Every structure is written in C-alpha cells, then in structure tokens.
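> the following comprises the amino acid sequence and a computationally predicted model.
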Amino acid sequence: MRLFTENLSPTGQLTCYLQDRSDELSNARVRPAVLVLPGGGYSFCSDREAEPVALAYLAEGFNAFVLRYAAGPDAPWTQSFADGQAGLAWIRQHAGELDVDPARIAAVGFSAGGHLAASLGVAGDDRPDALVLGYPVTLAEFGPPIGKEILDVVDAVNDQTPPTFLFSTYPDSLVPIRNSLELLSALAAHDVPCESHIYLLGAHGLSLAKPLTANGGSWGVDPVVAQWLPDSVRFLQRVLGDFPVEGAPSTFADLEQRKRFGLGMQVRRLLADERAVAIIDDHLPGVTRLLRQDQLVEGFPLREALGFSPQPIDPEVLARLGERLAALND
C-alpha cells in the first residue's frame, strides 16, 4: 500500500491510501475511489470515521482518501466546503498517477461529514459521482447550535445530485431521523436514484459499528448496522461498475457437468476411460500423453486444462470434441 499526505490548504489535509500495483491485479490497474469525510459536528474530524473506513473500502478494491477539513469554532462552514471541493478536485486532477478513474469517485461522509459530502453532491462546482451518507446532517437548523451557518442540503437537491446511499438509525438523538427522511423525499422528488437503510437500533456515530471503531464502548457495536459497509460497496459497484472479468461465474450445474462426459468433465475421469482417451487423441493427437504428465491439471475440467496449451486450439475442433465426448453419456 502507498500511503502519503497532501496539504491542500492551511485547513485541508488529504491522506491517500493506494493499492500497490501488481501484474496479478491487471484488471484492477485503475480503480474507483472514495473521498472519506469524517464527522465531528464541524468542531473536529473524528478518527473513528477516518482511517478505519478508508481501509475497509481499500480492502474492497477502492483507492481511498481521507480529508481533514476546516473545523472548530473559528472555521466558517464555507471553508470546510472549500476544502471538500479542493479534495475532490485534487483527486481528479491527479487521477492518472493515483491509479484512479476520475469518473468513478464517491464521497463518503458521516454526520457533519455527511453534510459536507452531501453539500458537494448538491452544490459543488465538480460533483462526486456517487454519495454514501452515514447518519448525515441535512438541514440548516443544525447550524445555529454549533454556531455556524450551513447549507440546507434538502432545499439544494436537484436533478444533478449523484446517486445516493444513505444509512441512519431510528433512535439517533443527536441528528434526528428527520434529516434522513427529508433528504430521501427530496431525492425522490428530483428522481435521483437512491438506496436507504434506516436501522431499528443504534446510537449516533457508529462508524463501522464494529468493536474496532467503538472506542471501547458497547454503544458503538451493532452487527446489523455493520452491514451498511458491504451494502454500500454493492451499491457503488452497481452505480460505478465493478472490475471487468472474463467468462461467467461457476454454477452448481457446472459442478454437475464434471461428472458427465464432455469438456466440463475432470481430466482424471476422462483419462480413466479408454473411450474418452481415444476420442481426445483423435481430435488432439498427443494431448492425453501431455495431460498424464501434468498432475496439476488432473482436477481441472478438460476445457480449462486445454486452456494451458501453448498452442491455441481451433474452436471448431474443440466443439466437435465436446460433441463426441457428450455422446458417451447416451
């Protein structure tokens, strides 16, 4: 992992978590990214909603960035917003060297950080491509208690707001559930695709809702709420796309085919049957001798084992071979 910090402004600091390049990860050379915005009531940036969240997304294939933005009693909200815009812009501007797809960047924010992420989505000069909001502040009425004038996100929602994933908890006493419900209504009114999980139990500020982010308190652990992370990953993969792979995933039907004569039967089963050996040698002379010499391929289906051949096999020859082997099932 490559880890470094970039100072964007006197108040904005971006910590970058990048997956190392590898020839064994060739289809994931360029990755989607998440810009993580911790909460803290605009008075500080919570460690519990910073690096642990970034590392969780890194493990799911995202390059991750944590922004420490302007916070504290003397920091106007406009500076926090400017830091958020600067963080997103810096990632896009340096996407090539960061191995990031500049068109697949999500802002992930919690509480006040959720407000900042949502603000980028509704009012930013350059908006994220998706939002993940955890128990977010969305209403301007939150500003006076913390001595700041903040954007009313609900009023600012428009049809350019990016697809949004939102989770919160019904008993949240610090950021009332109305913040989530009114935002969802605004998203629906503007036909913005969204997914929401309002959990029955759980306090405010759960982060990953696991012991590692609970600061030693049982209040911060809830295995049900913890499902927001994999759910958000699935959401982002649907919205931003996943890494490309060739072929189709295996099914139970494929497993059953290993017991029937054909290209899907295991090599060891085919080599144990003289009729199958004769058919294979008829179409691919000398192949069974090579297969017997390589014990590593004995458990492979014949189709996969032949894929290791240094010489490409004519698809028509392979198809005729498959038909003749399948006829042995009759």
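Okay, I see it. All values reported here derive from a predicted model rather than from experimental measurement.
> from now on I want contacts and neighbour counts done on CA atoms only, so please keep to that.
Fine.
> who touches Asp191 in this structure?
For Asp191, the contacting residues are Asp159, by Cα atoms under 8 Å, 6 or more residues apart in numbering.
> do you know how far it is from Ser185?
Plainly put, Asp191 is 10 Å away from Ser185 if you go by Cα to Cα, to the nearest Å.
> now do Asp47
For Asp47 relative to Ser185 (Cα to Cα), the value is 31 Å.
> who's more crowded, the two?
The neighbour count for Asp47 versus Ser185, taken as other Cα atoms under 10 Å, is higher for Asp47 (15 against 12).
> my read is that the more buried one contacts Pro38, right?
Yes. Asp47 is within contact range of Pro38, at 7.4 Å (criterion: Cα atoms under 8 Å).
> this protein: helices as residue ranges?
With DSSP state H as the criterion, the chain has helices at 51-58, 77-93, 95-98, 112-123, 143-146, 153-156, 178-189, 228-240, 252-257, 267-271, 274-283, 287-293, 302-306, 315-327.
> out of the ones you listed, nearest to Arg104?
Nearest to Arg104 among these is helix 228-240; the distance by Cα to Cα comes to 5.7 Å.
> now do the closest one against helix 51-58, angle only.
50 degrees (axes from the mean of the first three to the mean of the last three Cα atoms, to 10 degrees).
> can you tell me what sits against helix 228-240?
Contacts for helix 228-240 (Cα under 8 Å, 6+ apart): 32, 57, 60, 104, 106, 129-130, 132, 163, 165, 167, 195, 197, 208.
> rerun that using 10 Å as the cut-off
Applying Cα atoms under 10 Å, 6 or more residues apart in numbering, the set of residues contacting helix 228-240 from outside is 32-34, 53, 56-57, 60-62, 101, 103-106, 108, 129-134, 162-168, 193-197, 199, 207-209, 241-243.
> ok, the nearest residue to Ile105 once chain neighbours are set aside - contacts?
Closest residue to Ile105 apart from its sequence neighbours, by Cα to Cα, 6 or more residues apart in numbering: Ala33 at 4.8 Å. Counting by Cα under 10 Å, 6+ apart, Ala33 makes contact with 17-18, 54, 57-58, 61-65, 91-92, 95, 98-107, 129, 240.
> Ala33 and Gly202, how far apart?
28 Å.
> same deal with Leu240?
Leu240 sits 29 Å away from Gly202 when distances are taken as Cα to Cα.
> second one coming, line it up with the first:
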Amino acid sequence: MKLITLPLTNENVTLTAYLLEQSHEMPNTRIRPAILIFPGGSYRGCSDREAEPVAMAFLAEGYQAFVLRYSLNQNAAFPQPLNDAEEALELIREHSQQWGVDPSKVAVCGFSAGGHLASALGTMGRNRPNAMILGYPQILASDSKIFPVELPGINTAVDAATPPAFIFHTFEDTLVPVNNTLALASALEQSKVPFELHIFGHGVHGLSLATPVTSGGLRSMVDGDAAKWFGLCAAWLKKVFGEFASDQDILLDENISEYGIDVQMGVLLKNSACEKLIYGALPMLEHNPQLQDAVQVSIRQINEFGGGMLSQEVMEKLDRDLKGIPLV
C-alpha cells in the first residue's frame, strides 16, 4: 500500500491517499472505485475515529481510499470547505490513471459535519461524486447552530443531478436528530434520486464503524446492530458501481513492458521465441499436464515450487534472454 499526503490550496487542508498497489496476480483490480472520506467533528475538528479506520475498511473491500481534512472553525464558512471538497475530488480524477482509480466511480463518505460536506458536494459541487455515503449527516440549516459558522441546508439543494445515496442514522441520536436524515430522504425522493436508508433503533451520535476499534474505549460507541451499516453499504456500492470482474477461467496480465522470469507463463508461451527458451531451460514442462494449472504463475515461482530446479546463475541468464525478446 502507498500512503501519500498532499497539501491543498486552503490553509491546513490536506488530502491523504491510501492506495492499494497493482499486482499481476489481480489484473481485474488494476482500476478500482474510490472512496473520498470526510470525517466529522462539527467543523471544529476532523475525527480520527472517522478517518483512517474507515479508509482501512474500504481498502479491505478493494477500493482506493482518500481522507480529506478540510477547513475548520472560522475557515469553515461556506463555500471554503466546499472548495476543499471540490479540489480533492478533482485531484483524484486528474490523477486517476496514476492512482489506479476509475474516475467514473468515486463515492464520497461523510459523517456528521463531514456528512454535511459530502452531501454539499453531491448537491452543490461544480463537479460531483458518483455516489454518496452519509452517516448521521447534518442536513438542516435550522440545526446548524452547533457549528462555529452559519452553514447552508442541504435538503433544499437536492436536484436531479444529485448522485445516489446510502444513508444511515440512529433514532437515539440527540446531537444530530434523525429528522435531518428524514428531510434529506424526502428531498431525494422528490427529485427521484435513488437512495437506501437505514435507521437503527439504538446508538449515540458519532458511532463511526460502531465497533470496538473505533470506540475510543467507550462502551457507548459500540453497537452490534448499527455496525451492520458497513456491510449493507458495501453491498449497496456493488449494486451502484458493479463488482470486480471474475468471469474468466484464466486471468493473464498482458500489460507488461518486457518479458522476463517474473511474467506469467501463459503470457510467455504465447511468444514462440519465449517458448523455445523456456522449454530449453525446463524441458520437463513441455509435455507436463500440470503446466495447464501453472499458466498464471511465473518461471521464478515454478522454480521455487520445484525446489530450485535451476540455479541462480541459470535463472539470471534466462531472465536476460527473455528480456532481449521484443514484445509482440
């Protein structure tokens, strides 16, 4: 995994990228959907509990993940935080090829005040995300007195261009009452924007993943039912963005810059010159029925599995000879 933190235009604003690296063993994941996470914190801070742990959870699902630490306190006056979010989204799409991101599959995920910012980006942004994930979001302008500055309401900004949303909240939330989520759901329904809504009966505000690891040691921050939001969200995202392709009998990564002993056997054997070199060094493979099961692994791996049939010197020479064959 690569970890990159970039300063953005506004003061003390950063975008942190958590990037899964490409692997020739998983060519179907070369381009991944992405999640841009906005932690909560009443626009006075950005909660660590709603930042990296959430990124890690989405990484485990195969997404590239990003965390935005946006403008706070007196700098939180709109549109400054929205500008931060717009800049972060544009940066992800501009670097999509470098970062292994599908620019048409970027979701925002925001909690509480971060949910306000995520939904603002989805309704007011000059460039909008492709989906929204909103946890106990602050939506109503009338409830924004907990913030250091006056902020716009989101429910009145929903339009037909607003992306589909996954929303979860708890009935017991007293800091950001559930009527915020209900107002947003009503606005989405009126604009015919698809959404999935889960209101859990129990749980305080700020649950994050609602698991012990994000609890900060507080019993109140753990709730087994509310914790189901993440699995429900992951299933919803697969409906919106689709699943990674898994419909091939054999997956060969032919996006290579040169031949060599670390390239899959199935790719090498498509080239007659490579085939000749391989069978010359490993004649036992030519008529071996097990070769059919080894086309997705490299010569290096085959040599290791075989207990070092070829010496290091022979392997190095074979690698040089293979690299000397032009790609076709």
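Sure thing, it's come through. If you're wondering where the values come from, they're calculated on a predicted model, not measured in any experiment.
> got a TM-score for the pair?
In this superposition the chains share a TM-score of 0.75, using TM-score structural alignment, normalised by the length of the second structure; 257 aligned residues with a Cα RMSD of 1.8 Å.
> follow-up on the earlier one: from the contacts of helix 228-240 of the first structure, list the buried ones, please.
32-34, 53, 56-57, 61-62, 101, 104-106, 108, 129-134, 162-168, 193-194, 196-197, 207-209 (16 or more other Cα atoms under 10 Å).
> pretty sure Ala203 of the first structure sits against Trp219.
Yes. Contact criterion Cα atoms under 10 Å: Ala203 of the first structure and Trp219 qualify, at 6.6 Å.
> neighbour count winner among these two?
Neighbour tally, Ala203 of the first structure and Trp219, criterion other Cα under 10 Å: the higher count belongs to Ala203, 19 against 16.
> need the contact list for the aligned partner of that one in the second structure.
Superposed on the second structure with TM-score structural alignment, Ala203 of the first structure falls opposite Val204. Residues near Val204 of the second structure by Cα under 10 Å, 6+ apart: 136, 169-176, 210, 220-223, 226.
> of these, which belong to strands?
His169, Thr170 (DSSP state E).
> from the contacts of Val204 of the second structure, which is closest to Pro152 of the second structure?
Using Cα to Cα, the contacts of Val204 of the second structure come closest to Pro152 of the second structure at Val176, 15.3 Å.
> contacting residues around that closest one?
The contact partners of Val176 of the second structure, taken as Cα under 10 Å, 6+ apart, are 112-113, 136-140, 143-144, 146, 169-170, 204-206.
> ok, so of those residues, who is nearest Leu82 of the second structure?
Leu82 of the second structure has its nearest neighbour among the contacts of Val176 of the second structure in Ala113, at 12.0 Å by Cα to Cα.
> tally of neighbours for the closest one?
28.
> what of Ile91 of the first structure?
Counted with other Cα under 10 Å, the neighbours of Ile91 of the first structure add up to 22.
> wait, it touches Tyr17, no?
No. In this structure, Ile91 of the first structure is not within contact of Tyr17 by Cα under 10 Å, at 11.8 Å.
> what touches both of those two?
Ala33, Phe65, Leu98.
> coming back round to it: most packed of the helices of the first structure?
helix 112-123 (a mean of 28; mean count of other Cα atoms under 10 Å).
> which residues of the second structure does that helix align to?
Aligned by TM-score structural alignment, helix 112-123 of the first structure falls on residues 113-124 of the second structure.
> what about that stretch, how far off from the first structure?
Its aligned residues in the first structure lie a mean 0.3 Å from stretch 113-124 of the second structure after superposition (mean Cα distance after the TM-score superposition for the first structure).
> between helix 51-58 and the lengthiest strand in the first structure, find me the angle.
Determined from DSSP E, the single longest strand within the first structure is strand 100-110. Here strand 100-110 of the first structure runs at an angle of 140 degrees relative to helix 51-58 (the same axes, to 10 degrees).
> tell me the residues that contact both of Asp47 and Pro38 of the first structure, please.
Contact criterion Cα under 10 Å, 6+ apart; residues shared by Asp47 of the first structure and Pro38: Val53, Arg68, Ser207.
> return the distance of the last one relative to Asn215 of the first structure.
According to Cα to Cα, Ser207 of the first structure stands 11 Å off from Asn215 of the first structure.
> mutual contacts of these two, please.
Counting by Cα under 10 Å, 6+ apart, the residues touching both Ser207 of the first structure and Asn215 are Arg48, Val221.
> can you tell me how far Tyr63 of the second structure is from Tyr18 of the second structure?
For Tyr63 of the second structure, the distance to Tyr18 of the second structure - Cα to Cα - is 9 Å.
> same check on Leu184 of the second structure?
Using Cα to Cα, Leu184 of the second structure is found at 30 Å from Tyr18 of the second structure.
> ok, back up a step: what residues do Ala203 and Trp219 of the first structure have in common as contacts?
With Cα under 10 Å, 6+ apart, Ala203 of the first structure and Trp219 have common neighbours Ala209.
> between the two ends of stretch 193-209 of the second structure, what distance do you get?
Stretch 193-209 of the second structure has an end-to-end distance of 26 Å (Cα to Cα).
> tell me the contacts of Asn27 of the first structure?
Here Asn27 of the first structure is in contact with Phe243, Pro244, Val245, Glu246 (Cα under 10 Å, 6+ apart).
> so which of the residues you listed is the most crowded?
Phe243 leads those on contacts (other Cα under 10 Å) with 14 neighbours.
> in stretch 205-225 of the first structure, what's buried?
Of all the residues in stretch 205-225 of the first structure, those buried under the rule 16+ other Cα under 10 Å are 205-211, 213-214, 219-222, 225.
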